[in-house]
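# I'll drop the sequence and a predicted model, then ask my questions.
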Amino acid sequence: MSRFFEEDMEEYTLPQNERDILFNATYPHTKHLDCTSCDPSQIIQRAPRNTKITSVKVHYGTIASGNQVIKDAQTRDQIVKDLGGQVLCFEMGAAGLMNDYPCLVVRGISDYCDSHKNDGWQRYAAANAAAHTRELLLLIPSEDVVR
C-alpha cells in the first residue's frame, strides 16, 4: 500500500473528535461554526454506546430522495410523517437517477438533517457505504447481472 493511500485512509476512519449529538427538533443551531455554543440542555440523552465495538450497524429501509438538502429538524420530521413514518434517511444524489435507471441506493448516514448539520462524519459514512456495497456486489453472481 502506498504512503499516499495510507494517509488518505485516516480521513475515512471513525471520527475521534466528533461527538454524535442529537438536539431536540425544535432547538435551532446557534450562529457559531460548530455546536460549542449550543445549549447542552437541548441534547437528547441516549443510552451510551459501546465505543470498544468497531463494527458498523447496517440498516435496511426507505430512503427519501429529493433535490434539496434538509437542514431543519421540523421539516425532516414533517416529511417523515407525510411519508408514513418509515423513512430511514434522506439523500439528494439519486433522485434524478432513479427516474431513468432501475437502481439500488446505498447511503452512508452522516448527520441528522437538522440545523446542527456538520461534515465531520461524511467520509466515515461514505467509506462504510462503499465497503458494504462492495460486499453486496460480491454476493451477486455475475450471470444474474442484467446488461
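Good, I have the coordinates.
# CA atoms for contacts and neighbours, from now on please.
Fine.
# Would you mind measuring from the residue most central in space within the chain to Ala25?
Centroid check for the chain by CA atoms, centre = their mean gives Ile109 as the closest residue, at 1.1 Å. Ile109 sits 18 Å away from Ala25, taking CA to CA, to the nearest Å as the criterion.
# What of Pro48?
Distance from Pro48 to Ala25, counting by CA to CA: 20 Å.
# Please say which of those two ends up with more neighbours.
The residue with more neighbours, out of Pro48 and Ala25, is Ala25; 19 against 6, by other CA atoms under 10 Å.
# Count the neighbours of the spatially closest residue to the more buried one that is not a sequence neighbour for me.
Counting by CA to CA, 6 or more residues apart in numbering, Ala25 lies nearest to Ala73, which is 4.9 Å off, once chain neighbours are set aside. Neighbours of Ala73 under the rule other CA under 10 Å: 20.
# Quick check: Ala73 touching Asp111?
No. When contacts are counted by CA atoms under 8 Å, Ala73 is not listed as touching Asp111 (11.0 Å).
# check which helix or strand covers Glu7.
Per DSSP states H and E, Glu7 falls inside helix 3-9.
# what packs against that helix?
Using 3 or more CA pairs under 8 Å, 6 or more residues apart in numbering; DSSP states H and E as the contact definition, helix 3-9 packs against no other helix or strand.
# what's the following helix or strand after that helix?
Following helix 3-9 toward the C-terminus (DSSP H and E): strand 62-65.
# Now do the buried residues in that next one.
Ile63, Ala64, Ser65 (16 or more other CA atoms under 10 Å).
# Next: stretch 52-70.
Within stretch 52-70, the residues that count as buried by 16+ other CA under 10 Å are Ile63, Ala64, Ser65, Ile70.
# Same question for stretch 91-105.
Neighbour counts over stretch 91-105 (16+ other CA under 10 Å) mark Glu91, Ala94 as buried.
# distance between the ends of it?
So stretch 91-105: terminal residues 9 Å apart, CA to CA.
# Use this one as the comparison:
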Amino acid sequence: MSTIGQIQGGRFAHSGSVRSRIPEQSHTSGMDPQWQPTVGLLTATPEEFAAMRAFLDSVVELRVAEDPATYVLGALPSWDCGRRHNVVLTLLGSTANSAAANGCANLARSFPTVELTIMVGIAAGIPNPVRHEQHVRRGDIVVATRGVVDYDHVRVVGGDTELRRAFSLPSPRLVRCADMLQADELVGDRRPWENLLDLSVRPELAKYSRPPTRSDILLDSSGARLRHPSRSRSGHREGFPKVHYGSIGSADRSLRDVAVRDELAKRYGFLAVEMEGSGIGSSSTLNGLEWFVVRGISDYGDTHRDHAWRRYAALAAAAYVRSLLGKCTPIRL
C-alpha cells in the first residue's frame, strides 16, 4: 500500500492511498528521469521505515534484479518550489554497522544517480542534567553536523586507547542546510518539523503520537530516578522535540550501561549512540557519496528499556529530514 500526500499551508496532509508499483528493473540507469533518485534514505527497523515513508510524496515500490532489498521511490520538497528531490527509501536487512554498510552499497549500485545518503531513525540519547543546555531528552532530535564517532574503531598503545582514522565528514551541503534551519529557529522561531508532527490531520499515524511526559524516566548509574532540569533551562518546549546539533557515537554495541555511556560521551563528546551511522558513513565514503545522519531519541542507553518512545522518535527524525531537504537545492542529474 502506497501513500500519497501533499503540502498544504506548510503542513503535510494525507490525501488517500493507492496501490502503485514499478515492475522489477534489471538496472535503473534507463529509468524514466522522473523516478531517478538523487537522495538515498536508509532505515534499520520497520518503525523507522514506516515513519519516513509516511512523509514521502508520490510513493511507488520497486524491486531491482539481483538486489535483495525492496525500495520505495518518492519525492520530497526542495528549496526550489518548482522542483522536488527524487528519493529512494529502503529498510536494512538487520541492525548494526555491517548491515548498514551492505545496504548502503546495494543502494549505491542499484541507483547510480544517488549522490547522498541519509540514515534516519532512532538512537539512545546522552542526557546531561548538569549542563542544562546540552540535556537530551526522549523525543528530541540529534543531527550529526559534526559527524559520527566510530568509538570501537580504536588503537590501543601502552594502555592508552585512541580512535583510528575516521571516514569523511558529513555532507557539507546538508550541514549548511541544518545551519539554516537552526538560524530560522533562533531568529524567526520557525520549526517546520513541528507542523509535520501535528497528527490531528494524520489519523493513520495515531500509533506514532507523542507519549506522556511522565513516561520520560531518567536514571542514574545506580538505577535511582533523576529529575530532568526545568524546560526553561534546557530549552525544551512542552510537547515538542528539541533539536541538538553535534556528533553521534556509533558501534556494534547495544549500550545499556549509564556509567559506560557517560564515560564515552565525556571522552568523545557525542550526544547520542546508535549502531548504523558508522556503516553508512564508511560505505558512502567508499562509494563516492555524501552522507548524513539524523536520529530521534527513544531511550537513554540505560537499564530502563521500553518501546514507549520508539515510534514518536522515529517520526520526529523523519519529519526533520523532510524539513532539512526542504532547505536543500535540487540535486541535478
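Thanks, I have the structure now. Quantities reported herein were computed from a predicted structural model and do not represent experimental measurements.
# TM-score for this pair?
The TM-score (TM-score structural alignment, normalised by the length of structure 1) is 0.74; 128 aligned residues with a CA RMSD of 2.6 Å.
# one step back: surely the residue nearest to the centre of structure 1 forms part of a strand?
No. Assessed with DSSP: H, G, I helix; E, B strand; the rest coil, Ile109 of structure 1 is coil; it does not lie in a strand.
# how far away is the aligned partner of it in structure 2 from Arg53 of structure 2?
Under the alignment (TM-score structural alignment), Ile109 of structure 1 maps onto Ile297 of structure 2. Per CA to CA, Ile297 of structure 2 is found 19 Å from Arg53 of structure 2.
# on that earlier part again, map the residue nearest to Ala25 of structure 1 across to structure 2 for me.
Using TM-score structural alignment, Ala73 of structure 1 pairs with Val258 in structure 2.
# residues contacting its match?
The contact partners of Val258 of structure 2, taken as CA atoms under 8 Å, 6 or more residues apart in numbering, are Asp220, Ser221, Gly301, Asp302.
# From these, pick the one nearest Ser209 of structure 2.
Nearest to Ser209 of structure 2 among the contacts of Val258 of structure 2: Gly301, at 21.8 Å, using CA to CA.
# Quick check: that closest one is in a strand.
No. Per three-state DSSP, Gly301 of structure 2 lies outside any strand segment and is coil.
# so what's it closest to, chain neighbours aside?
Arg256 (4.6 Å).
# Report the secondary structure state of the one you found.
Secondary structure, three-state DSSP: Arg256 of structure 2 is coil.
# Does it touch Asp299 like I think?
No. Look at Arg256 of structure 2 against Asp299 with CA under 8 Å: they stay out of range, at 9.8 Å.
# who has more neighbours, the two?
Remark: of Arg256 of structure 2 and Asp299, Asp299 carries more neighbours, 29 against 16, as counted by other CA under 10 Å.
# ok, now which ones touch that one?
Asp299 of structure 2 neighbours (CA under 8 Å, 6+ apart): Ala123, Ala124, Gly125, Arg138, Arg305, Asp306, Trp309, Arg310.
# what's stretch 182-198 of structure 2 aligned against in structure 1?
Under TM-score structural alignment, there's no match for stretch 182-198 of structure 2.
# residues in contact with Arg267 of structure 2?
Per CA under 8 Å, 6+ apart, neighbours of Arg267 of structure 2: none.
# which position in structure 1 aligns with it?
That one, Arg267 of structure 2, aligns with Asp82 by TM-score structural alignment.
# Please say which position in structure 2 Leu22 of structure 1 maps to.
Correspondence of Leu22 of structure 1 to structure 2, assessed by TM-score structural alignment: Leu218.
# Quick check: the gap between that match and Glu194 of structure 2.
Here Leu218 of structure 2 is placed at a distance of 24 Å from Glu194 of structure 2 (CA to CA).
# swap in Ser215 of structure 2?
Counting by CA to CA, the separation of Ser215 of structure 2 from Glu194 of structure 2 is 21 Å.
# All the strands of the stretch 1-150 of structure 2, in order from the start?
Counting by DSSP state E, counting those that start in this stretch, the stretch 1-150 of structure 2 has strands at residues 2-8, 11-18, 21-25, 39-43, 57-64, 70-77, 84-91, 116-125, 141-150.
# what's the first one packed up against?
Think strand 2-8 of structure 2. Identification of packing neighbours for strand 2-8 of structure 2 by 3+ CA pairs under 8 Å, 6+ apart yields strand 11-18, strand 57-64.
# Let's have those in CSV, adding mean neighbour count.
As requested, the helices and strands packed on strand 2-8 of structure 2 are exported to CSV (neighbours: other CA atoms under 10 Å):
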stretch, mean neighbour count
strand 11-18, 15
strand 57-64, 20
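# Which one of the ones you listed lies nearest to Lys327 of structure 2?
strand 11-18 (15.3 Å).
# Can you give the distance of that closest one from its chain's centre?
Its chain's C-alpha centre and that of strand 11-18 of structure 2 lie 22 Å apart, by CA atoms, centre = their mean, to the nearest Å.
# could you give the angle of that strand to strand 2-8?
If you take axes from the mean of the first three to the mean of the last three CA atoms, to 10 degrees, strand 11-18 of structure 2 sits at 150 degrees to strand 2-8.
# how far apart are the longest helix seen in structure 1 and its match in structure 2?
With secondary structure taken from DSSP state H, structure 1 has its longest helix at helix 122-139. Using mean CA distance after the TM-score superposition for structure 1, helix 122-139 of structure 1 ends up 0.6 Å from its aligned counterpart in structure 2, as a mean over the superposed pairs.
# In structure 2, point out the residues matching that helix.
The aligned range for helix 122-139 of structure 1 is 310-327, by TM-score structural alignment.
# outside of the matching stretch, which residues touch it?
With contact meaning CA under 8 Å, 6+ apart, stretch 310-327 of structure 2 is reached by 47-48, 51-52, 55, 76-79, 85, 120-122, 138-141, 174, 177-178, 180-181, 192-194, 196-197, 207-211, 241, 294-299.
# Could you do stretch 18-30 of structure 1 as well?
Taking CA under 8 Å, 6+ apart as the rule, stretch 18-30 of structure 1 contacts 35, 37-38, 42-44, 72-74, 112, 114-116, 120-121.
# Top of these by number of neighbours, please.
Asp114 (24 neighbours).
# quick revisit: what about the closest residue to the residue nearest to the centre of structure 1 other than its chain neighbours, neighbour count?
Nearest residue to Ile109 of structure 1 in three dimensions, chain neighbours excluded: Ala125, at 5.8 Å (CA to CA, 6+ apart). Using other CA under 10 Å, Ala125 of structure 1 has 20 other residues around it.
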